[in-house]
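**Q** The sequence and its predicted three-dimensional model are supplied below.
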Amino acid sequence: MSKELEKKLLGEERREWLLNYLKNSSGPVTGTALAKKTNVSRQVIVGDMTLLKARNEPIIATSQGYLYMRAGSQSLVERIIACQHDPSQAEQEMNIIVDHGVTVKNVIVEHPVYGDLTASIMVSNRKEVQAFLKSIRNTNASLLSELTSGLHLHILTAADEQMILNAKKALNKAGILAEEN
């Protein structure tokens, strides 16, 4: 990747640079790193990302940073699963899933006032699980599932259906998979 820019990029020029940078990145890039590279504040980057998303650019904010979702880069199977556990089992849950080669795309809970609340997770391996949980601990944030007595949904993605089925079997064996309707 290129190093920091020598001058401060303004408005549209900066957003185009950010978009190209994310498209060429192999993984998530933090807002702080993007701010340093473009000589602006992190808050400016957050605003830029909001504007790019409003243009339907497939950018998501993960716990590891911003990520450009490449359409059709590989065909992935996507399934929704229901889980229920206490917060102390979150690491076990995610490790079971990623150990089967499956990505935890997000978490969804049903709030009595706001309806469905969805948050991006995007973890695919134990290192990313650890980084996600460290971020939760360092910010004293709560898991969304704490709003719903541990009941929550995950969207999972994998290269094939069998990987997700194997992860579900392991979650069920661990007592984490909620009863399916």
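**A** That came in fine, so what should we check first? Residues are numbered from 1 along each chain as shown.

**Q** only C-alpha atoms for contact and neighbour calcs from this point on.
**A** Will do.

**Q** now the strands for this protein?
**A** Using DSSP state E, the strands of the chain run over 59-62, 65-68, 77-84, 103-111, 115-123, 151-158.

**Q** Does anything pack onto the first one? Which helices or strands?
**A** Pointing back at strand 59-62 there. In this structure, strand 59-62 packs against helix 42-54, strand 65-68, strand 115-123, with contacts taken as 3 or more CA pairs under 8 Å, 6 or more residues apart in numbering; DSSP states H and E.

**Q** Repeat the analysis, applying 10 Å as the threshold.
**A** helix 11-23, helix 42-54, strand 65-68, strand 115-123 (3 or more CA pairs under 10 Å, 6 or more residues apart in numbering; DSSP states H and E).

**Q** Minimum distance to residue 140: which of the ones you listed has it?
**A** Relative to residue 140, the nearest member of those by CA to CA is strand 115-123, separated by 16.4 Å.

**Q** and the comparison structure, right after this:
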Amino acid sequence: MEQQRKMPSAKRQQLIIQKLKESARPISGKDFAKLTNVSRQVIVQDVSILKAKNEPIIATSQGYIYLSEHLNNQKQQIIACKHDAGQTKEELYLIVDHGVTIRDVIVEHPVYGEITASIRVGSRKEADTFITKIQTTDASYLSALTNGIHLHTLESDSLLKIEAACRDLRKAGILV
């Protein structure tokens, strides 16, 4: 069987942009690596080069996404939360059940300053995937660095949905 040849970097980068623009879901570096017959690390480098060229690609816990124009119409609000790791699922569900996406998590580190991680959780399934990934990799939530205090950037097509999610978070004692 003949081995598939590696795709040239410029062509591979064009393919990454095209696939991300066409996809409604995140695409993992592993999937791109299989598609282009290179290592995942080569894909990480390609994405870094594309980002340096101002392509609006972000890495999430589910894979890479291309920030399309429709996201510009999204309403956003940053909220402050405090809870232990055991309440993470409740927090995420309370938000996504209102049709709101959790764009990121932000913590204020005493040495590094603000640390932001893109998580892009917009459904219970994505919340479950995120939590499972934390558990199976034995990673810690960023909020472990700040005694449970963290920020989230919330996105929705309606501020009313964000306000409803915040009401439920407040009732649960999660919203600061």
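**A** Now that the structure is in, tell me what you want to look at. Nothing here was measured: the structure is a model prediction, and the numbers come from that model.

**Q** Now render the helices and strands packed on strand 59-62 of structure 1 as CSV, adding mean neighbour count.
**A** Listed next are these as CSV, based on neighbours: other CA atoms under 10 Å:
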stretch, mean neighbour count
helix 11-23, 15
helix 42-54, 16
strand 65-68, 20
strand 115-123, 17
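
**Q** Excluding chain neighbours, what is closest to residue 140 of structure 2?
**A** residue 134 (6.7 Å; CA to CA, 6 or more residues apart in numbering).

**Q** Out of the strands of structure 1, which gets nearest to residue 175 of structure 1?
**A** Judged by CA to CA, the one of these that comes nearest to residue 175 of structure 1 is strand 77-84, at 8.4 Å.

**Q** Leaving out sequence neighbours, find the closest residue to whatever residue of structure 1 lines up with residue 158 of structure 2.
**A** For residue 158 of structure 2, the aligned position in structure 1 is residue 160, judged by TM-score structural alignment. Distances taken as CA to CA, 6+ apart place residue 77 nearest to residue 160 of structure 1, at 5.7 Å, with adjacent residues excluded.

**Q** Return the distance of that neighbour relative to residue 159 of structure 1.
**A** 6 Å (CA to CA, to the nearest Å).

**Q** Quick one: neighbours of residue 4 of structure 2, just the number.
**A** The local packing of residue 4 of structure 2 (other CA atoms under 10 Å) involves 8 other residues.

**Q** Just want to check the distance between it and residue 32 of structure 2.
**A** For residue 4 of structure 2, the distance to residue 32 of structure 2 - CA to CA - is 14 Å.

**Q** Right, I'll leave it there.
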